[in-house]
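Undergrad: Sequence first, then the predicted structure:
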Amino acid sequence: MTALESVPVTTAPTKERVAYLDNARYWVMLLVVIGHSLTQFGDIDSARAVYVWIYAFHMPFFVLISGYTARRFMGDARQVRRTVSTLVVPYLIVETSMQLITRHYTGDPDPLMILSPQWLAWFLAALFVWRLTTPIWRALKYPITTSIIISLTVGLFEIPNVLALPKILGFLPFYVVGMHMSREWFERLTEIPVRIVSGIVLVVAFLICFRYSAGWETDWLLWKQRYDELPLSATPLEGITQRAELLVVGFVMTFAALSLVPKRRSWTTRLGGRTFYSYLLHGYVILFLTHQLGLFSSIEPYGVPAVIACIIGATILANLLMFEVVAKIFRPVFEPKLNWLFRTPPPRDQSAEATGPSTKIEA
């Protein structure tokens, strides 16, 4: 049994937003938008290095925080309704529209594969599946060990991409560990000695990415291919070893990044409470800039200056999409009330409030 597996799975109810978590959501959302933007550069070494550094931990960070915020999910009527309105509906809207847009420009996918997410909507599907299985991970005796075994062995088998199942199972340990973390664990991470070490870890990791990422197959960071499938082309032992290394790197860098997140309330706290819309909308902007304007291909010959400009532009875009006006405009679309679909829920009581986490994307 690991130390985290002995941590109690219930905690005192949180009645207000926690500044530390909203700050964490803000910073990881910047990484998400920057990372997705850098994927448009295929042959720039500096872009590849930054991409590898970001992808080594930004989704593990994302998933772990999501597991922590969903740790009390029990599947009552209110939670199910919230899950449908903030995960299922946005998934259908985003995946359908993005596949249509992509097919308009490239001809693929044809036919549409709505239950096989092609890009960012996979995480909505993952949150849906993880939340529904949350009671299982609370009931198991060794949930973290079990999730790690699943993650390591899933790459040995042919698993269809229905609702991004290979990625869901690959990233599973980060969700389960997040579920079993407590406020005290986060407090320990923010102690000064830990923060100093964390800063060193992230800087060293960044330098390693610049030195060695050129010859490494980045598809490992997508967590979706079978080990013996192209372009991975690994033996079972090589695949399991590489996945295990990615798990270790993901956890170490995630905890290091969490250690550096500010605890005090600031402007990032306000924006961090609206990462939901930044996540859902930034992909449309990237698709428009890529296919309609050809922006990334036109600036790619400039090399490092193009990468810097991309990072700055992605940062500005992420911040703009977290403004309150964006939330007001798109809330009726991505968070419909669905009164016509669900029965009127019973009156909310104190116990329901204690077990009802938000089902939005919690970055």
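TA: Sure, I can see it.
Undergrad: CA only for contacts and neighbour counts going forward, please
TA: OK.
Undergrad: Residue 56 against residue 221, yeah?
TA: Yes: contact criterion C-alpha atoms under 8 Å: residue 56 and residue 221 qualify, at 6.7 Å.
Undergrad: Between these two, which is the more surrounded one?
TA: Neighbour count, other C-alpha atoms under 10 Å: between residue 56 and residue 221, residue 56 has more, with 24 against 17.
Undergrad: can you give me the helices for the stretch 1-150 of the chain?
TA: Taking DSSP state H, counting those that start in this stretch as the test, the helices found in the stretch 1-150 of the chain are 19-38, 45-55, 58-69, 77-83, 89-106, 122-139, 143-153.
Undergrad: Now find how far off-centre the second one is within its chain.
TA: Think helix 45-55. Its chain's average C-alpha position is 17 Å from that of helix 45-55, according to C-alpha atoms, centre = their mean, to the nearest Å.
Undergrad: List the contacts of it.
TA: 31, 35, 38-39, 41-42, 205-206, 209-210, 213-214, 218, 221, 303-304, 307 (C-alpha atoms under 8 Å, 6 or more residues apart in numbering).
Undergrad: and if we set it to 7 Å?
TA: 31, 35, 38, 41, 206, 209-210, 213-214, 218, 221, 304, 307 (C-alpha atoms under 7 Å, 6 or more residues apart in numbering).
Undergrad: Between which two of these is the distance greatest?
TA: Maximum pairwise distance among the contacts of helix 45-55 (C-alpha to C-alpha): 22.7 Å, between 221 and 304.
Undergrad: ok, and residue 351, which helix or strand is that part of?
TA: Per DSSP states H and E: residue 351 is located in helix 350-354.
Undergrad: by contact count, what packs against that helix?
TA: Using 3 or more C-alpha pairs under 7 Å, 6 or more residues apart in numbering; DSSP states H and E as the contact criterion, no helix or strand is in contact with helix 350-354.
Undergrad: before we move on, back to that, distance to residue 263 for the helices of the stretch 1-150 of the chain - can I get that in JSON lines?
TA: Below are the helices of the stretch 1-150 of the chain laid out as JSON lines (distance: least, C-alpha to C-alpha, whole Å):
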{"stretch": "helix 19-38", "distance to residue 263": "4"}
{"stretch": "helix 45-55", "distance to residue 263": "22"}
{"stretch": "helix 58-69", "distance to residue 263": "15"}
{"stretch": "helix 77-83", "distance to residue 263": "28"}
{"stretch": "helix 89-106", "distance to residue 263": "30"}
{"stretch": "helix 122-139", "distance to residue 263": "26"}
{"stretch": "helix 143-153", "distance to residue 263": "27"}
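Undergrad: try this one side by side with the last:
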Amino acid sequence: MPVDTASRADAGPTPSSSPDSSGSGAGATAREPLWDTLRWVAIALVVIGHSVEARTHDQLAYGLYLWIYAFHVPLFAFVSGIVLRSDEVTPSRGWVVVRQLVVPYVTFSVLWGLLRWWVEGGFVLNLASPYWHLWFLVALAVWRLSVPLFASVRWPVLWAVMLACTMGYFDGVGWQFDASRIFSFLPFFVLGWALARHGAIRPVLRVLRLPVVRVVSGVVLAGTLAVAIFTESFSRQHALRAWLQAQSNFADIGEAHWYGGLVRLGCIGLACLLVAAVVSVVPRVIPVVTAWGAVATMYVYMLHLVPIYVLRTRYDVLGNGTGWLPTIAIVGSALLLAAVTSILPVRWLTRTLVEPRLRWLRNVHE
């Protein structure tokens, strides 16, 4: 989700500020503000999802949670692939991975260990098991470094889908470095990269932004949300939450059957549909939101879970209350939290942690 500072004038995001990008799409010649808008919309959905997670005993919260998790990570991965600047792993590209992914991963892992020690007691630090949201930093590092491999073969998206659908059969693919999610969401990153590499982004956008397609997309999004809310018992019975989160292999989900790969393929298909719908309906430019999407989403991503964790774990606030009203109030509060962590003063105060410069570490003789 971080960004490549070399892509300031391209189709990708502006300076190192987004948890979902690294540069500009291949063949792009002009900055596309839609990706910035989508970035902030997606990060706001992340905050909402984490905020309502403690209320998934409630029908509305559970349905909203499933709906968000059906597409928000695929959307992040897809946009990350679109704005990737290069197929090559050069020293400069490697430095981007180190500064924007590896170092923040280690730093925030330690900070989370200290925070959990304060709230729960006992310091725990396991860099092989990313805590909560930090897994995406590992995933982006792996995805970026794997691009030359996919660039060297035919049908890279097909290979990525095959990996996603087959790796779940292996017991060793699971929590360690969140390998399960890295493989499961890989196809969306490769798809975005492949579309950008072959100059297909603009034709796809022209179709998705047609008025009739936007209307249909709105119906799809509203319809799937309604289905998620009103099929609660079915979703719980069939562990749909575990399938959409993709944190575990098929055996750990409790579905160590031959059709596990087909279920994951179905989840990928659903996510593709919803990602396309979101890309279709979200306005190209939303004042303030688009600007935040260009510079602030990394901050929102890395910072928002601190107050959520404290309120949820230490004070047991987010899970209280019955009915839909508390859930709606939490959604509103989550949007406010996303906005607060986007503003300049917060970014300025936390820049050293979120966007370390580390000039002393870089090899200047590349």
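TA: The structure has been received and is ready for your questions. Values in this document were obtained by computation on a predicted structure and should not be read as measured data.
Undergrad: Could you quantify their similarity as a TM-score?
TA: The pair, once superposed, lands on a TM-score of 0.86 when counted by TM-score structural alignment, normalised by the length of the first structure; 332 aligned residues with a C-alpha RMSD of 2.0 Å.
Undergrad: What range does the helix holding residue 351 of the first structure cover in the second structure?
TA: Alignment note (TM-score structural alignment): helix 350-354 of the first structure is unmatched in the second structure.
Undergrad: For residue 206 of the second structure, see how far away residue 157 of the second structure is.
TA: For residue 157 of the second structure, the distance to residue 206 of the second structure equals 22 Å [C-alpha to C-alpha, to the nearest Å].
Undergrad: And these two? Which one has more around it.
TA: Neighbour tally, residue 157 of the second structure and residue 206, criterion other C-alpha under 10 Å: the higher count belongs to residue 157, 21 against 10.
Undergrad: how much does stretch 194-205 of the first structure stray from the second structure?
TA: Stretch 194-205 of the first structure differs from its equivalent in the second structure by a mean of 0.9 Å after superposition (mean C-alpha distance after the TM-score superposition for the first structure).
Undergrad: which part of the second structure lines up with that stretch?
TA: Going by TM-score structural alignment, stretch 194-205 of the first structure lines up with residues 213-224 of the second structure.
Undergrad: ok, back up a step: buried sites along the helix holding residue 351 of the first structure?
TA: Neighbour-count burial for helix 350-354 of the first structure flags 352, 354 (criterion: 16 or more other C-alpha atoms under 10 Å).
Undergrad: contacts for that helix?
TA: So helix 350-354 of the first structure is in contact with residue 13, going by C-alpha under 7 Å, 6+ apart.
Undergrad: cool, stretch 217-231 of the first structure as well?
TA: 52, 55-56, 155-158, 166-167, 170, 233-236, 239.
Undergrad: what do we get in the first structure for residue 250 of the second structure?
TA: In the first structure, residue 250 of the second structure lands on residue 227 (TM-score structural alignment).
Undergrad: host element of its match?
TA: With DSSP H and E as criterion, residue 227 of the first structure is part of no helix or strand.
Undergrad: Can you report how many residues neighbour it?
TA: Residues near residue 227 of the first structure, counting by other C-alpha under 10 Å: 26.
Undergrad: Next one: it relative to residue 220 of the first structure, how far apart?
TA: 9 Å.
Undergrad: Ok, residue 242 of the first structure next?
TA: According to C-alpha to C-alpha, residue 242 of the first structure and residue 220 of the first structure sit 8 Å apart.
Undergrad: Between the two, tell me which one has more neighbours.
TA: residue 220 (19 against 16).
Undergrad: Using the three-state scheme, assign that one.
TA: Assigned with DSSP: H, G, I helix; E, B strand; the rest coil, residue 220 of the first structure falls in the helix class.
Undergrad: with the first structure superposed, average distance for the longest helix along the second structure?
TA: Using DSSP state H to define each element, the second structure has its longest helix at helix 260-281. Overlaying the first structure shows helix 260-281 of the second structure at a mean distance of 0.8 Å from the equivalent residues (mean C-alpha distance after the TM-score superposition for the first structure).
Undergrad: got a list of contacts for that helix?
TA: 70-71, 74-75, 165-166, 208-209, 214, 217-218, 221, 244, 250.
Undergrad: Can you tell me the residue that sits opposite residue 41 of the second structure in the first structure?
TA: By TM-score structural alignment, residue 41 of the second structure lines up with residue 27.
Undergrad: Trace residue 180 of the first structure over to the second structure, please.
TA: Residue pairing (TM-score structural alignment): residue 180 of the first structure is matched to residue 194 of the second structure.
Undergrad: what's downstream of the host helix or strand of its match, the next helix or strand?
TA: Using DSSP H and E, residue 194 of the second structure sits in helix 179-197. Counting by DSSP H and E, the next helix or strand C-terminal to helix 179-197 of the second structure is helix 201-208.
Undergrad: And residue 278 of the second structure, what's its match in the first structure?
TA: Match for residue 278 of the second structure (TM-score structural alignment): residue 257.
Undergrad: related to what we said a few turns ago, list only buried entries from the contacts of stretch 217-231 of the first structure.
TA: When the contacts of stretch 217-231 of the first structure are checked for burial by 16+ other C-alpha under 10 Å, the buried set is 52, 55, 56, 155, 156, 166, 167, 170, 234, 236, 239.
Undergrad: Return the closest of those with respect to residue 325 of the first structure.
TA: Nearest to residue 325 of the first structure among those, with distances taken as C-alpha to C-alpha, is residue 55, at 29.7 Å.
Undergrad: Now do that closest one against residue 21 of the first structure, distance only.
TA: 20 Å.
Undergrad: likewise residue 315 of the first structure?
TA: Residue 315 of the first structure is 19 Å from residue 21 of the first structure, where distance means C-alpha to C-alpha.
Undergrad: higher neighbour count, the two?
TA: Higher neighbour count among residue 315 of the first structure and residue 21: residue 21, with 22 against 18, using other C-alpha under 10 Å.
Undergrad: Would you check the span in the first structure matched by the host helix or strand of residue 327 of the second structure?
TA: Element membership for residue 327 of the second structure (DSSP H and E) is helix 324-340. Aligned by TM-score structural alignment, helix 324-340 of the second structure falls on residues 304-320 of the first structure.
Undergrad: how much does that stretch stray from the second structure?
TA: Following the fit onto the second structure, the mean deviation recorded for stretch 304-320 of the first structure is 0.5 Å by mean C-alpha distance after the TM-score superposition for the first structure.
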